[in-house]
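**Student:** next one to model:
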Amino acid sequence: MRIFSLYWVCLFLFSCTNSDLLNIQVENTTSHDRTAEMIEIPLKEIYDQLDIEDFNDLRVVDEQGLPRDFQLTYDEKLIFLVDVPRESSSTYKIIRGKSQLMDTLVLGRQYPERLDDIAWENDVIAFRTYGPAFQNKGNLGFGYDVWVKSVSSLVVEERYRKDLQESISYHVDHGDGLDCYSVGPTLGAGANALLEHGEIIYPKSYASYEILDNGPLRFTLHLTFHPFALGSEENIVEHRMITLDAGSFLNHTSVHYENLKETSEILAGIVMHHPNGNQYAIDKNGGYIAYADPTEDSSGKNGEIFVGLSFPKEIIKTEVRPLTDKEKQTGGILGHLVGIDTLQPNGQFNYYWGAAWSKANFKDLNEWSLHLKQFTVHKRNPLKVTLSLSK
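**Tutor:** Reported below is the predicted structural model:
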């Protein structure tokens, strides 16, 4: 599989010989400070303004002239993290300058040595989706897995290595977090699915994948699934585009289906586990769902994993979805918290899903719910970016 990596890893040498080329004004119209939030600027807009053809020998700095890490993405955008006070604006600049050393804060890959898992992480959280080899052994893992972490460094590669080569289990916290989340035959931490006559059509493992961005600031994964039937419609193929940015607890996911001919119901969901059947918050108008998962050890030893969904556009409904008789065969599962919408043929379903840990990130469900509430407000009120030539 191809991995696109569009950034430079060199030594930054900033000096007074750098010349300002382009001002980037970022405006925040909300009543919240926007800190370490990713912005995107189409490279074409920059190239047109500067009458250039590439980003070679160009850098991004803040108002004080300090360098900002940046990335050029597979879909030809410049991205970098910004800080903008409430109801105010901040200015960044594109300048001429030599290459800079950038920390890799986001990374992922497929792990064929672990049944084709694909795992990815940033500086605050890690995730996993199960692969074909996992399914071919008779395992059921439809949804997303969460690996919590208590350090900002990248940990997934080393956890796999120790687990597979030294029998040091990543299900035990050795000082940087662990995998203590249970997925099973559910949607896990936020997977999507179509509905048929009100029942979830659980997706199986991915059929193929492509890693489109792999750090330093963004990981983008394209998953393609095996064809399936929905009613009289056959050969429906699901495509998911999953993006995780540095510093974010939530992945953005965009879903579309080939050969879908009729308007269909689609949902994204979070599994609920015993005994936390009432540890959740749902706000349809606010566009988010929050849940406190008890982890695989309900004694509280591993704390709680906070799982969430955020919908940048209004959806039809949110609900607590009870188990079907078939689903009840799996012990410890109470149901799903879901957001449901309609999907038109050739349409896309966009939402965010993710998680955090009570032992590292948020104190309780109230703090996590507030984070999701503000996150959704921010996505519904994006920062406004304006470019202008430096004088």
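**Student:** from here on, just use CA atoms for contacts and neighbour counts.
**Tutor:** Will do.
**Student:** mind listing the helices for the stretch 1-150 of the chain?
**Tutor:** 43-50, 132-136 (DSSP state H, counting those that start in this stretch).
**Student:** so for residue 200, which of the ones you listed sits nearest?
**Tutor:** helix 132-136 (18.5 Å; C-alpha to C-alpha).
**Student:** next, the second sequence, to be compared with the first:
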Amino acid sequence: MMTHPMKHPATHLGALLGFLLAGLPGATRSQSFTVTNHLDIPRVDEIVGIPMDEVRRFIPADSISYVQARESDQRTYLRSQAVDNNLDGETDELLFLVSIGPGETKTFILETTGDAATAVPGNNTPAAYSRFVPERQNDYAWENDRVAFRIYGLQDTAANARKPPGGGIDAFLKRVSYPIINRWYKNNAEREGAYHIDTGEGYDPYQVGASRGLGGTGIWEDDSLFVSSHFIRAKTIAEGPLRTIFELTYAPWDANGRTVMETKRISLDLGSHLFRVTERIRADKPVPNIVAGITLHDKQGEVNADSKAGWFRYWEPMDDSWLGTAIVMDPSRVSGFRDYRTEARDQSHLLVFTTPVHNEATFYAGFAWEKSGHFKTAEAWEHYLRDFSRRLTSPLTAVFL
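**Tutor:** Sure, this is the predicted structure:
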């Protein structure tokens, strides 16, 4: 039975922290930390996460009203977000948005203050965002300042209902930095098919059908792809504004004689073209692999890949423009890939194979649309994917002084 997601409204750092005092706040506390970019490429508007346990080491609960971070030589605070990753009512991680040059180390100050963090973003402020969309046949949609996506929920939850193949991910091609999900769904409710027409903000020309779309998953065996139906439950973990997180749960499904239980946790950061998927599966028999797929549509595009770097991309014509799609995975977890083309409808895919570890597999998927202005060529898209893969292997981390 389809259930509505748990509401967990997006709130900035100051208002969400779970350690507000019952009494008067104590004196202001502060602690310096550094962040180093070990790569020879700039890291622009990238998220640094600080575990809450680390914060409590330096700033006792009896002195905290709000916690902020700023560069040591600046008075303005960084854009921030507090995240309760397990929805137990306690903040688990503080997120800050930073920019650091190649090989640079910056010093920051984490401190308490009596002021709220930053103003809640308005409707036109770039932000990561997601929500369940029951008014449009149980979609779940997510976006940031560069890309937007949706995945379909099960429309008929009756026990004897037909369960069509599901799990394929759709791409909303946006070319504006402000949020569009709510407006596009509202426009479509008023005029069916409205978001399939580009009126200046972008549109949805991406055909999913029974395919994996952009980053859908399955199990490959005996030269066949076995997949779930549409999700049956959705849970919002964080709406944003720096990172949006949600979970989707699927009814048990058959994979060549196995009964598979599946949950996806998906997140998207502000400024990124790729969302993160952590696929969790359990089965009554060993699972040979997990595959992440990209539909090849009418097979008019070009596949390219670098398994050693962990990126796999497709570059295809899309109406009067070009679209680049991709999967990025830790290369040590890649067991192979396949440019699989067939005459069967919706079944031609770029497939990336991995072996689950402790019943989990993690990868990234996303797109670049020529008309958004960010990438004009397949080579530029590949350059981004190479750098993205390098950033994954060298994350920005806080080191307290």
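**Student:** let me have the helices of the stretch 1-150 of the first structure in TSV, extended by distance to residue 146 of the first structure and mean neighbour count.
**Tutor:** Formatted as TSV, the helices of the stretch 1-150 of the first structure follow (distance: least, C-alpha to C-alpha, whole Å; neighbours: other C-alpha atoms under 10 Å):
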stretch	distance to residue 146 of the first structure	mean neighbour count
helix 43-50	33	15
helix 132-136	17	16
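**Student:** now for those, which one comes closest to residue 247 of the first structure?
**Tutor:** With distances scored as C-alpha to C-alpha, the stretch of those nearest to residue 247 of the first structure is helix 43-50 (22.9 Å).
**Student:** so what corresponds to residue 275 of the second structure in the first structure?
**Tutor:** Here residue 275 of the second structure is matched to residue 251 in the first structure, going by TM-score structural alignment.
**Student:** wasn't its match part of a strand?
**Tutor:** Yes. Counting by DSSP: H, G, I helix; E, B strand; the rest coil, residue 251 of the first structure is located in a strand.
**Student:** quick one: contacts for the closest residue to it other than its chain neighbours?
**Tutor:** Taking C-alpha to C-alpha, 6 or more residues apart in numbering, and ignoring the residues beside it in sequence, residue 251 of the first structure has residue 244 as its nearest neighbour in space, at 4.7 Å. Residues counted as contacts of residue 244 of the first structure (C-alpha atoms under 8 Å, 6 or more residues apart in numbering) are 106, 121-122, 218-220, 250-252.
**Student:** one more time with 6 Å, if that's ok
**Tutor:** Neighbour list for residue 244 of the first structure: 218-219, 251 [criterion: C-alpha atoms under 6 Å, 6 or more residues apart in numbering].
**Student:** in CSV: those, plus neighbour count and distance to residue 261 of the first structure.
**Tutor:** Converted to CSV, the contacts of residue 244 of the first structure look like this (neighbours: other C-alpha atoms under 10 Å; distance: C-alpha to C-alpha, whole Å):
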residue, neighbour count, distance to residue 261 of the first structure
218, 27, 33
219, 27, 31
251, 22, 28
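**Student:** dump those to TSV, plus distance to residue 88 of the first structure.
**Tutor:** Putting those into TSV (distance: C-alpha to C-alpha, whole Å) gives the following:
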residue	distance to residue 88 of the first structure
218	26
219	29
251	27
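**Student:** and these, which is closest to residue 56 of the first structure?
**Tutor:** Nearest to residue 56 of the first structure, judged by C-alpha to C-alpha, of those is residue 218 at 19.8 Å.
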